[in-house]
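Engineer: all I have is the shape, not the residue letters:
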């Protein structure tokens, strides 16, 4: 099943029985190279928080008190996300007022398709790179703290996750796809409205 260009779908992160994160995204392309999605500032977005406002970065979902999926508008940069088929990562291109500002590598499980979108499980550890390809690890302490937690990954899986990040860092340093100039000049159609959730999450 392929999604159609222009279609609005939901990109979800799940962990066990919990829906952790959801984004309403516009399909740019869906083919053998992967799924390419767009979300501008103001598009629908939701994230799991507990009664005190703590996010999954601060506490695992099984330890949250009265967790709820809190709907918000997307408040960050406009973002283009490539989810290659069968890959354990997604690559994000960030734009501020149409200007490319850098990449984000989100390490995650290969995605699965649903009728209204896709879902994956976040691997916590990420890589951030500037437009000049200066990179850094993100969420290193959180990643280390989750090793062995039954909802996350064990001591055998964690090095595999990190190795995938290291492989992608080499591509950043070499300015190889997807960290060349591909998509850095992307411009959204100005007639596109901000994507909204097409139905219940």
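Structural biologist: Cool, got the structure. What you see is a predicted model, and the numbers here were worked out from it, not measured in a lab. Numbers count the residues shown, from 1 in each chain.
Engineer: for the rest of this, base every contact and every neighbour count on C-alpha atoms.
Structural biologist: Noted.
Engineer: can you tell me the closest non-neighbouring residue to residue 152?
Structural biologist: Once flanking residues are discounted, residue 152 sits nearest to residue 146: 6.3 Å by CA to CA, 6 or more residues apart in numbering.
Engineer: you'd agree that neighbour is up against residue 158?
Structural biologist: No. Residue 146 is not in contact with residue 158 according to CA atoms under 8 Å; the separation is 9.3 Å.
Engineer: tell me where this protein has strands.
Structural biologist: Along the chain, counting by DSSP state E, strands occupy 8-15, 18-31, 34-39, 44-49, 68-73, 78-83, 89-96, 99-108, 112-114, 117-120, 122-130, 135-138.
Engineer: format these as a markdown table; extra columns: distance to residue 182.
Structural biologist: As requested, the strands of the chain are arranged in a markdown table below (distance: least, CA to CA, whole Å):
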| stretch | distance to residue 182 |
| --- | --- |
| strand 8-15 | 22 |
| strand 18-31 | 14 |
| strand 34-39 | 12 |
| strand 44-49 | 26 |
| strand 68-73 | 27 |
| strand 78-83 | 11 |
| strand 89-96 | 10 |
| strand 99-108 | 11 |
| strand 112-114 | 25 |
| strand 117-120 | 23 |
| strand 122-130 | 15 |
| strand 135-138 | 18 |
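Engineer: adding another structure so you can compare the two:
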């Protein structure tokens, strides 16, 4: 997913997703999963295709000691953040053109005031386990990370307690693109 780097500090990485950028996803034979979502169970053909943008403009903060990122939608007109979406994922690995990770399907969403939260996509998560996309140890790992994220929210641990203005994106007139070779793993 092409993005603009906002910060790569000792404890976190912050990136800005611009709506006009074109993310990529694995290609292959997709089947209908829960709620009609197009899932790719063990049928990746080794190539990539343009992916539909699933969120508007947002900032993603990845905590280097956690296996999740926090996405906050950005309203450029009001210049403020809205919502809390916690994306469970494998650890980010630095690459020649950014970072690489893998989504764990299960997510956590929280109210704007952080007084309530819930799991999201549990049906897809269970389906992925049944279909063999996620093995049982990865599923247990994701469930532990979800509990950790919800505990971090409940106790307002950083960055849930942070002043997010330090990551407020500037208006940009371009859409970032993935660089040549983005799909090649480092040796």
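Structural biologist: Looks like it arrived, so ask away. Being a predicted model, the structure only gives us computed values, none of them experimental.
Engineer: do you know the score for how well these two fit?
Structural biologist: Remark: TM-score between the superposed chains equals 0.77 [TM-score structural alignment, normalised by the length of the second structure]; 177 aligned residues with a CA RMSD of 3.0 Å.
Engineer: what about the longest helix in the second structure?
Structural biologist: helix 136-154 (DSSP state H).
Engineer: starting at the chain centroid, how far to that one?
Structural biologist: 15 Å (CA atoms, centre = their mean, to the nearest Å).
Engineer: swap in stretch 102-122 of the first structure?
Structural biologist: Relative to its chain's centre, stretch 102-122 of the first structure lies at 6 Å (CA atoms, centre = their mean).
Engineer: so it matches what in the second structure?
Structural biologist: Under TM-score structural alignment, the match for stretch 102-122 of the first structure in the second structure covers residues 83-103.
Engineer: the longest helix of the second structure packs against which elements?
Structural biologist: Judged by 3 or more CA pairs under 8 Å, 6 or more residues apart in numbering; DSSP states H and E, the packing partners of helix 136-154 of the second structure are strand 80-89, strand 103-110, helix 122-130.
Engineer: can you do 10 Å?
Structural biologist: strand 68-75, strand 80-89, strand 103-110, strand 117-120, helix 122-130 (3 or more CA pairs under 10 Å, 6 or more residues apart in numbering; DSSP states H and E).
Engineer: so what secondary structure elements neighbour the longest one?
Structural biologist: Secondary structure elements in contact with strand 80-89 of the second structure, counted by 3+ CA pairs under 10 Å, 6+ apart, are strand 58-63, strand 68-75, strand 103-110, strand 117-120, helix 136-154.
Engineer: please apply the same query to the shortest one.
Structural biologist: Where contact means 3+ CA pairs under 10 Å, 6+ apart, strand 117-120 of the second structure is packed against strand 80-89, strand 103-110, helix 136-154.
Engineer: from the chain's centre, how far out does the second one sit?
Structural biologist: Right, strand 103-110 of the second structure. With CA atoms, centre = their mean, you get 8 Å for strand 103-110 of the second structure.
Engineer: which residues touch the counterpart of residue 82 of the first structure in the second structure?
Structural biologist: Using TM-score structural alignment as the criterion, residue 82 of the first structure maps onto residue 61 of the second structure. Neighbouring residues of residue 61 of the second structure by CA atoms under 10 Å, 6 or more residues apart in numbering: 6-8, 12-16, 68-72, 86, 159, 164, 167.
Engineer: so for stretch 54-74 of the first structure, first residue to last residue, what's the gap.
Structural biologist: End-to-end distance for stretch 54-74 of the first structure: 18 Å, by CA to CA, to the nearest Å.
Engineer: just give the closest residue to residue 116 of the second structure, not the sequence neighbours.
Structural biologist: Residue 116 of the second structure sits nearest to residue 110 (CA to CA, 6+ apart), 5.7 Å away.
Engineer: oh, I was asking about residue 154 of the first structure
Structural biologist: residue 148 is the one closest to residue 154 of the first structure (CA to CA, 6+ apart), at 4.4 Å.
Engineer: follow-up on the earlier one: a markdown table please, covering the helices and strands packed on strand 117-120 of the second structure and showing distance to residue 183 of the second structure and mean neighbour count.
Structural biologist: Putting these into a markdown table (distance: least, CA to CA, whole Å; neighbours: other CA atoms under 10 Å) gives the following:
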| stretch | distance to residue 183 of the second structure | mean neighbour count |
| --- | --- | --- |
| strand 80-89 | 18 | 20 |
| strand 103-110 | 16 | 20 |
| helix 136-154 | 23 | 16 |
